[in-house]
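1. Fold the following for me, if possible:
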Amino acid sequence: MHKTASITSLAATLALLGAFPALADGEVNIYSYRQPELIQPLLDAFTKETGIKTNVLFLDKGLVERMTAEGENSPADVILTVDIARLTEAKDGGVTQAVSDETINKDIPANFRDPEGNWFGLTTRGRVVYASKERVKETAITYEELADPKWKGKICMRDGQHSYNIGLIASMIAHHGADYTEKWLTGLKNNLVTKPNGSDRSQAKAIFAGECDLAIANTYYVGVMMTNDKEPEQKDWANSLRVIFPNTADRGTHVNISGMAMAKNAPNKDNALKLMQFLSEGEAQKIYAEQVFEYPVLPGAEPSAIVKGFGTIKPDTLPLTEIAKNRKQASELVDKVGFNEGATE
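-> From the prediction side, this is the model:
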């Protein structure tokens, strides 16, 4: 869901000069891996409630490198990003600072935040199975079953090294160990109809075209496609499939997060904390979840009507920090089994 780097509102001119305004009362500066249009309704609500102005710099890569280069002079107050890998990358890169706040810790469950307070999850998305409504009768499936030869030549998915897939593979290692996961990954590879390619939306298009019956992809893309008036053909892609939440009968579906962190050298630290508190609370959780078709992490908060239409998700409760520990090994396994070469048997 990323585009090339772009910058919102007043920040456009300032970012072209290389920086946001220096320390200023009543402002908070955000470095974001999330597209501006997805978070703007949230920020508008925050400004309306607090009077604090927001400036956003959108980056599609290099956030940690940029902040490291800026050092103590970095104008960034809050980091908004997707994927546990991006959050741990920011922490490990030394560009965040720990936050211990009762409001945030009350609203965000422990398994969706860094134990040391360096990052916090805001919404989750499931890594699910897209299944053809026409050609797939099954309404329940497990990740493990995707390696069953009965699906040979019927599965499509994007690059095995993409962070979304690495997260899923890392979760398999966390639950089953590396040896099992290597065999599973080999079985899944040999069920692919073609070499991994494209985006999650491309997999939906392939199902619509009859090129494959199953795909592994994120929940929120279905909502994005269902509401895409600019490219209405994507509505047909979405309508050709149903979402199956894997492992509902046992450990639950693998989820990943979008999240936030306070920048290490936040010049507007008080305003940064106010924004982080706001983002963890009910109104913002509702707005954010509806904007991005994801699940709010706030217990009891409801997803959008479109997301509810996918069915009920039972998230895997294994802490994302435990899953993230296996990401390097997951990446190595993708290469070891030649996953991106596609089926070889």
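2. only C-alpha atoms for contact and neighbour calcs from this point on.
-> Noted.
3. which residues in the stretch 201-345 of the chain form helices?
-> Assigned by DSSP state H, counting those that start in this stretch, the stretch 201-345 of the chain shows helices spanning 220-226, 233-239, 269-280, 282-292, 305-308, 320-324, 327-336.
4. Report the inter-axis angle for the third one versus helix 282-292.
-> If I follow you right, that is helix 269-280. With axes from the mean of the first three to the mean of the last three Cα atoms, to 10 degrees applied, the angle from helix 269-280 to helix 282-292 works out at 70 degrees.
5. Could you also give me the structure for this second sequence? I'd like to compare it with the first:
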Amino acid sequence: MHNSFKFTLAASALVAALGAQTTAHAQDKVLNLYSARHYQTDEAMYEAFTRTTGIKINRVDADDAGIIARLRAEGAASPADVIMLVDAARMASADSQGLFQPIKSAKLDAAIPANLRADASADGVTWTGFSTRARVIVYDPMRVKPAEVATYEQLADPKLKGMVCTRTGSHPYNLSLFSTVVERLGDQKGEAWLKGLVDNMARAPKGGDTDQIKAVASGECGVALTNSYYVARLIKSSKPEDRAVMEKVRVMFPNQGTSGTHVNIAGAAVAKHAKNRDNAIQFMEFLASPFAQDYFANGNNEFPAAKGVKVDNPAIKAMGGDNFKAETVPLGAVARNMTKVQQMLDRVGYK
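-> Next comes the predicted model:
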């Protein structure tokens, strides 16, 4: 073989090798994030991760449904490394469609309680919660006594007939709560409870959680369900009309004497076809750190998921949420109930 030809082959091989190394190095410093969270405080958290690790975050923003649809459409060609969604029901739905992969991490095991994560398998855990919010009861103190709404179960009591308001029963926020109650009460009692809620409705379910709070303040409803961060937003609002709403309602963290208040999560998972898996796991572990937990929770007036981490939020304290008993029903078990509970909702006529 001619020497010049040998040299050309060797040079080509070297260029190819260097190119592969460059590509691998570039991949080592990239994380592709699909996120349903849209808070300015998250930006500071991402910047801190990049400063600390040198890993650049490329972010795609959409709502939960949009992210799940995109992942399904992209299939194995998806560039996504980490997926962030804002509800256990949505995490469970994506997981059931095979969009996540299990990971093992001693740091996550130590930081995040097992009940705030998917059920563990021999291969690891598919998704993890990194912040929590409480599903609280808001009531009109002029029409309803605190002792009458001390538990979720009491919302089905005939004493509250014509007073209860909620958003649609099939919304993930309610579906997660209802699945938890059914897990505790069993199928028969759980379905009877859902029927009681329907019988007590002041009007057909409609609107979002903030609409439920305002409906209680206006007198349309006597009691309603809402996520705690919607209450916090109204408490922190500079608008006089929002402050007026909060002056007319009271907040109850239910089941403090029994099972504890239902909590849901915003969480994350490593994508099924992640090209930067190690970076993805490193990012997941970063989210569990006290530094990131502060940003992650405060960004939406939520609570940290990591053990021993406290966030000083005046709005949370104002509603009595700085020290409440949270339920410990595993969200993995809740996820398994969702299809069954949706069928119950259909049977009892919960719109």
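6. still on that earlier bit, the helices of the stretch 201-345 of the first structure: which one's closest to residue 84 of the first structure?
-> Taking Cα to Cα, helix 320-324 is the member of the helices of the stretch 201-345 of the first structure nearest to residue 84 of the first structure, at 7.0 Å.
7. List the buried residues for that closest one?
-> 320-321, 323-324 (16 or more other Cα atoms under 10 Å).
8. Show me which of the residues you listed is closest to residue 148 of the first structure.
-> Distance to residue 148 of the first structure across those (Cα to Cα) is lowest for residue 323, with 23.9 Å.
9. all strands of the first structure, in order?
-> Chain-ordered strands for the first structure, with DSSP state E as the definition, fall at 27-32, 53-58, 78-82, 96-97, 120-132, 155-156, 214-218, 241-244, 255-263, 295-296.
10. Find the centremost residue of the second structure, please.
-> Centre of the second structure computed as the mean C-alpha position; nearest residue by Cα atoms, centre = their mean is residue 266, 2.3 Å away.
11. What is the neighbour count of residue 180 of the first structure?
-> Residue 180 of the first structure has 14 neighbouring residues, counting by other Cα atoms under 10 Å.
12. That one pairs with which position in the second structure?
-> When the second structure is aligned by TM-score structural alignment, residue 180 of the first structure is paired with residue 189.
13. and what of residue 227 of the first structure?
-> Checking TM-score structural alignment: residue 227 of the first structure goes with residue 236.
14. quick one, what contacts that match?
-> residue 315 (Cα atoms under 8 Å, 6 or more residues apart in numbering).
15. try 10 Å
-> 242-243, 301, 314-316, 318 (Cα atoms under 10 Å, 6 or more residues apart in numbering).
16. residues of the longest helix along the second structure that come out buried?
-> Ranked by residue count under DSSP state H, the longest helix found in the second structure is helix 3-28. The neighbour-count check on helix 3-28 of the second structure (16+ other Cα under 10 Å) flags residue 28 as buried.
17. Over to stretch 317-333 of the first structure?
-> Quick answer for stretch 317-333 of the first structure (16+ other Cα under 10 Å): 318, 320-321, 323-327, 330-331, 333.
18. Between which two of the residues you listed is the distance greatest?
-> Greatest spatial distance in those: 318 and 333, 21.0 Å, computed using Cα to Cα.
19. how about residue 77 of the first structure, what's its partner in the second structure?
-> Using TM-score structural alignment, residue 77 of the first structure pairs with residue 81 in the second structure.
20. Number of residues surrounding the closest residue to residue 278 of the first structure other than its chain neighbours?
-> Distances taken as Cα to Cα, 6 or more residues apart in numbering place residue 284 nearest to residue 278 of the first structure, at 6.5 Å, with adjacent residues excluded. Close neighbours of residue 284 of the first structure, defined as other Cα under 10 Å, add up to 20.
21. Residue 149 of the first structure too?
-> When neighbours are defined as other Cα under 10 Å, residue 149 of the first structure has 13 of them.
22. residues contacting it?
-> The contact partners of residue 149 of the first structure, by Cα under 10 Å, 6+ apart, come to 187-188, 190-191.
23. returning to that earlier point: could you save the buried residues of helix 320-324 of the first structure as JSON lines and add columns showing distance to residue 64 of the first structure?
-> Shown next, in JSON lines, are the buried residues of helix 320-324 of the first structure (distance: Cα to Cα, whole Å):
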{"residue": "320", "distance to residue 64 of the first structure": "20"}
{"residue": "321", "distance to residue 64 of the first structure": "19"}
{"residue": "323", "distance to residue 64 of the first structure": "21"}
{"residue": "324", "distance to residue 64 of the first structure": "18"}
